[in-house]
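Enquirer: test case, fold it:
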Amino acid sequence: MNLKSIIRRKNKGCTIVRGNEFEENILNRNFKADNINEKWVTDVTYLKYGENEEHKAYLSAVKDLYNGEIISWVVSKTNDNPLVMKTIKATIEA
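Expert: Here you go, the predicted structure:
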């Protein structure tokens, strides 16, 4: 069938942590919620697009852990703090 797989190398991560401004880990890996809007999580991922996938767009989303619903999302050409803050603001206003 002429199938070929692409073997990707292990990602060493891309987050650079500096300073000492960290928030307490209040979820402590407990990702189950008993009520709607009790626990939200957020993440940013990138999407490649264009003829040769030469462009990237960044998707920032907020998910409710109660039912897995995406409450809000924002797409941007840049992965930065304003993207995340815009997503959080949209979530609160929803």
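
Enquirer: going by C-alpha atoms from here, please, whenever you check contacts or count neighbours.
Expert: Will do.

Enquirer: doesn't residue 91 fall inside a helix?
Expert: Yes. Counting by DSSP: H, G, I helix; E, B strand; the rest coil, residue 91 is located in a helix.

Enquirer: could you report the neighbour count for it?
Expert: 17 (other Cα atoms under 10 Å).

Enquirer: distance of it from residue 60?
Expert: 11 Å (Cα to Cα, to the nearest Å).

Enquirer: against residue 75, how distant is the nearest residue to residue 48 once chain neighbours are set aside?
Expert: Distance criterion Cα to Cα, 6 or more residues apart in numbering; nearest residue to residue 48, sequence neighbours excluded, is residue 56 at 4.6 Å. Here residue 56 is placed at a distance of 10 Å from residue 75 (Cα to Cα).

Enquirer: so which of the two has more stuff around it?
Expert: Neighbour count, other Cα under 10 Å: between residue 56 and residue 75, residue 75 has more, with 19 against 16.

Enquirer: here's the other one to compare against:
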Amino acid sequence: MEVTNIIGKFLISSPYMPKRKLWDPEAMKKAVEAVRAKEMGYKKAVKLFNVPRATLKDYVKKADKSIEDIVSGKMGRATHFHKPKNKQAKNG
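Expert: I've put the predicted structure just below:
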């Protein structure tokens, strides 16, 4: 499947957008542990464990959190609006 985008006067043809988070969480945990323990660098860990380089760098930098919390975390921003617990809160 191929997606075609028109930008200005140029017609750009590119492969479909890849889906997010296709890497294996266990492989990411092992890669983060290996880089944090200085057993290998980013480049070698990315090739060996087949994980995204930028994501690995982000996860290694989050030293204050455990690896399980980082890898299993939700993507995106935290929600600010919560659903009201009862009807009275909804009406004012």
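
Enquirer: superpose the two chains and report the TM-score.
Expert: Once superposed, the chains reach a TM-score of 0.25 (TM-score structural alignment, normalised by the length of structure 2), with 40 aligned residues with a Cα RMSD of 3.6 Å.

Enquirer: thinking again about what came up before, secondary structure element for the residue nearest to residue 48 of structure 1, which one?
Expert: Here residue 56 of structure 1 sits within strand 55-64, counting by DSSP states H and E.

Enquirer: may I see the buried residues of that strand?
Expert: 56, 58, 59, 60, 61, 62, 63, 64 (16 or more other Cα atoms under 10 Å).

Enquirer: need the nearest residue in space to the fourth one, chain neighbours excluded.
Expert: Across the structure, with Cα to Cα, 6+ apart as the measure, the residue nearest residue 60 of structure 1 apart from its sequence neighbours is residue 44 (4.3 Å).

Enquirer: surely that neighbour is within a helix?
Expert: No. Residue 44 of structure 1: not assigned to a helix; according to three-state DSSP it is strand.

Enquirer: ok, now which ones touch it?
Expert: Counting by Cα atoms under 8 Å, 6 or more residues apart in numbering, residue 44 of structure 1 touches 58, 59, 60, 61, 79, 84.

Enquirer: now do residue 42 of structure 2
Expert: Per Cα under 8 Å, 6+ apart, neighbours of residue 42 of structure 2: 35, 53, 56, 57.

Enquirer: so who does the last one touch?
Expert: The neighbours of residue 57 of structure 2, taking Cα under 8 Å, 6+ apart as the test, are residue 42.

Enquirer: quick check: which element contains it?
Expert: Residue 57 of structure 2 belongs to helix 53-61, assigned by DSSP H and E.
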